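> have a look; sequence and predicted model below, questions after that.
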Amino acid sequence: MSEPITVVVVDDHAMFRRGVRAELDSAGAGVVDVRAEAADVDEAVRAVAEHRPDVVLLDVHLPGGGGAEVMRRSAGTETRFLALSVSDAAEDVIGTIRGGARGYVTKTITGPELVAAIRRVSEGDAVFSPRLAGFVLDAFAGSIDVAAVDEDLDRLTEREREVMRLIARGYAYKEVAKELFISIKTVETHMSSVLRKLQLSSRHELTRWASDRRLL
């Protein structure tokens, strides 16, 4: 048998990291070897340098600069990066691939599917969830104006982007608070800031704004 594929799991939620590790230990027994976990950019960069994993499962939004910063600071290694994120927004997918990731899958993926994706990325293939592959093709075809999308989104902080996407998808403030582990008051504060920065007046305008930019 070939050697197991070594993996580092990077995500700022400990419960999610433990869940991924358990899934890989179960579905990927003998195929995947999780060497370490990391919760932010600095921890991830140290883990890559120490363990030299074949593949890093990388969340897009991380404290310290995001997944793109991990890849930038790990340039020159032979490690390959597979984004594993709750976000399926076009600008996250495209930005992460531009940053150096070999693939992008969402957190709805099953354990066996994730093991298969890790194996393919370790072999040099590019792997995307079906809907996300379309974003990449559209970007290269020029039908998504990535520069314009990024310019608008640059006005928002990372947390504001997360709140914006959930609100635009129809989540209630209470549901957003539960999803992001923050208070309802904090959600309201972020939402007010989003509307002000984007010069919008309601969540209905925000939904239309996000839909026009394929952020939903």
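Noted; the coordinates are in hand.
> when you work out contacts or count neighbours from here on, use the C-alpha atoms and nothing else.
Will do.
> can you map out the strands along this structure?
Assigned by DSSP state E, the strands in the chain fall at 5-10, 32-38, 55-58, 80-85, 103-106, 127-128.
> one more structure, for comparison:
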Amino acid sequence: MAGPVRVFLVDDHAMFRTGVRTELAELADDRLVVVGEAGSVGEAVARLAVDPPDVVLLDVHMPDGGGRAVLEHLHERLPALVFLALSVSDAAEDVIAVIRAGARGYVTKTISGRELADAIVRVAGGDAVFSPRLAGFVLDAFSDRHGPAAVADPELDLLSPREREVLKLLARGYAYKEIAAQLFISVKTVETHVSSVLRKTQMSNRYELSRWATDRRLV
């Protein structure tokens, strides 16, 4: 690619955008330049449609629909536009959803500035980039699509989608406060979901739940 990679930031936290912009400017070694930013889905769609960059660094969770909504608005209209998801979430559902919607890669916000700059340059060059272990989610989702149907699990079917999300994070060892941050809910709501899961599965503590989730390959 001739010249630096032109990058556009989409994140609803202004301070985070400022931090990313500053760090990329310091570490990119003239390989990329941030040319714009937006704090909402509507603003991002409007600005990107007028002046598309090379790579959009895209937050997954925002109040007005998040990264998937941006992708759904623009991916078909601007097929050459490359999207790299950047999120606090490492949940398989989030990774798979944005990749299916058209993102070229997915990295978490624990990534270092230099690693992020490298990831942006790589996706601009045609590579698919993922934070460690997230690639496995994508491989699992896109391989063997027509394999045997999953065996029904009546106990698992009792859980709501949100309860499953909470259970997966719990089984990975996340504390309630960390689960709340990942899912953008309150600690009290996490406690309510865990109580409901314990009741539905007839388990007595989080350690039994973790084994239960592992046995069902939820982790």
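On my side now, so go ahead. Only a predicted model underlies this, so the values are computations on that prediction, with no experimental measurement involved.
> okay if I get the strands of the first structure as CSV plus distance to Arg17 of the first structure and mean neighbour count?
Below are the strands of the first structure laid out as CSV (distance: least, CA to CA, whole Å; neighbours: other CA atoms under 10 Å):
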stretch, distance to Arg17 of the first structure, mean neighbour count
strand 5-10, 6, 24
strand 32-38, 7, 20
strand 55-58, 10, 27
strand 80-85, 11, 25
strand 103-106, 14, 24
strand 127-128, 20, 20
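> redo those as JSON lines? Include distance to Ala117 of the first structure.
Listed next are the strands of the first structure as JSON lines, based on distance: least, CA to CA, whole Å:
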{"stretch": "strand 5-10", "distance to Ala117 of the first structure": "12"}
{"stretch": "strand 32-38", "distance to Ala117 of the first structure": "11"}
{"stretch": "strand 55-58", "distance to Ala117 of the first structure": "10"}
{"stretch": "strand 80-85", "distance to Ala117 of the first structure": "8"}
{"stretch": "strand 103-106", "distance to Ala117 of the first structure": "8"}
{"stretch": "strand 127-128", "distance to Ala117 of the first structure": "6"}
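> for Asp154 of the first structure, find the nearest of those.
Taking CA to CA, strand 80-85 is the member of these nearest to Asp154 of the first structure, at 19.7 Å.
> Arg102 of the first structure maps to what in the second structure?
Alignment note (TM-score structural alignment): Arg102 of the first structure maps to Arg104 of the second structure.
> okay, now its match: neighbour count?
21 (other CA atoms under 10 Å).
> now swap in Asp154 of the first structure and tell me
11.
> how far away is it from Arg214 of the first structure?
Using CA to CA, to the nearest Å, we find Asp154 of the first structure at a distance of 16 Å from Arg214 of the first structure.
> Lys109 of the second structure contacts Asp90, correct?
No - applying CA atoms under 8 Å, one finds Lys109 of the second structure not in contact with Asp90, separated by 9.5 Å.
> in the first structure, what sits opposite Asp144 of the second structure in the alignment?
By TM-score structural alignment, Asp144 of the second structure lines up with Gly142 in the first structure.
> and its match, how far from Gly134 of the first structure?
Distance, Gly142 of the first structure to Gly134 of the first structure, using CA to CA: 12 Å.
> same question, Lys197 of the first structure
Using CA to CA, Lys197 of the first structure is found at 29 Å from Gly134 of the first structure.
> next one: Ala210 of the first structure
Between Ala210 of the first structure and Gly134 of the first structure the computed distance is 17 Å (CA to CA).
> looking at the two, which is more packed in?
Between Ala210 of the first structure and Gly134, counting by other CA under 10 Å, Ala210 is the more crowded of the two (18 against 13).
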